[in-house]
Every structure is written in structure tokens, then in C-alpha cells.
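>>> Make a model of this:
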Amino acid sequence: MANEHSLDPVIDFLTGRFSQLAPQTVAETVYATHAQLKEKATITTHMASLTQRKAAETLAQMLPAEHTHQV
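Predicted coordinates:
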């Protein structure tokens, strides 16, 4: 993957935010999300922030019910 290091801050942030999940799970989710977005993207500007947002949504769904915020 080109420029994988640009995802390091995303992984670090999400690992802290989703500390209930294994760091490897967070990293794999970020890389998979990035690959999916990149495959469909016509413009790659802001790809890291888009990856962070989408990966956070995916990771939130992995949390047990007691860790999710209910409205």
C-alpha cells in the first residue's frame, strides 16, 4: 500500500479511542477501510480523514452493547 505511514496517526488515534479492542484489530480495520475507499476514489485528497471516520464507524459496531452510546 502506498504511503502506509500516513495511516499511523489514524491508527494511533483510533487505538486510543477504541481501547477495548485489540490494537491489531484497529490497524487491520484502518488498512481495510483505506483500501476500500482508495479502490472507489476518484479523488484521494483527505483520504486519511475519510478513512478515520469510516473506520471509526466500523470499530464502533464491533463494541459490545455496554460500550456504545445510546441516545
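>>> make it CA atoms for all contacts and neighbour counts henceforth
Noted.
>>> My guess is residue 51 contacts residue 37. True?
Yes. Applying Cα atoms under 8 Å, one finds residue 51 in contact with residue 37, separated by 7.2 Å.
>>> one more to line up against the first:
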Amino acid sequence: MKKLLLATRNRDKVGEIRKLLRGLDLAILTVDDFPGAPEVAEDGQTLEENAVKKARTLHEFSGLPTIA
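You can find the predicted model right below:
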């Protein structure tokens, strides 16, 4: 089973994404599954900049495919 990291702690977002991906051979992990995961400051100019920053940072930390 492949793993996918969701770069969020928002339970509602996690629930929505899990519903969308249900039935796929994916283990959906979140930041909460990685106690040492870095906090990422959302200091970008746009939502997209913040999402890219979070996804890249947590991918580098975990080595897993990551979306934010």
C-alpha cells in the first residue's frame, strides 16, 4: 500500500480528502502521525504559496508524497 501525507492538522480537511480517495490503495497519513514534524509558518502572500511551502517542507521531512 502506498502512503500519502496530508500536510494539515485540520480534521475536517482530512476527512474530506479521505472520502475523496476512499477505495484507492493509499494509506492516508497526516502531520499528527509524525510527532517530530516541523511547524510551518503560513507567511506566504497567497494560499497557494502557503500550501506549496507546507507540502515541500513536510515532504523533505518525511520522504513521502505530500499534498497541502
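>>> Next, the TM-score between them, please.
Once superposed, chain against chain, the TM-score is 0.33 (TM-score structural alignment, normalised by the length of structure 2); 40 aligned residues with a Cα RMSD of 3.9 Å.
>>> still on that earlier bit, more neighbours, residue 51 and residue 37 of structure 1?
Taking neighbours as other Cα atoms under 10 Å, residue 51 of structure 1 and residue 37 compare with residue 51 leading, 24 against 17.
>>> Give the buried residues for the helix or strand hosting the more buried one.
Taking DSSP states H and E as the definition, one finds residue 51 of structure 1 inside helix 47-62. For helix 47-62 of structure 1, a neighbour-count test (16 or more other Cα atoms under 10 Å) marks 47-48, 51-56, 59-60 as buried.
>>> Is it possible to get TSV of the residues you listed that adds distance to residue 15 of structure 1?
TSV is the format used below for those (distance: Cα to Cα, whole Å):
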residue	distance to residue 15 of structure 1
47	18
48	15
51	14
52	11
53	13
54	14
55	11
56	10
59	10
60	12
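>>> Next up, the contacts around the closest residue in space to residue 51 of structure 1 that isn't next to it in sequence.
Counting by Cα to Cα, 6 or more residues apart in numbering, residue 34 is the residue found nearest to residue 51 of structure 1 once chain neighbours are left out, at 5.4 Å. Going by Cα atoms under 8 Å, 6 or more residues apart in numbering, residue 34 of structure 1 touches 47-48, 51.
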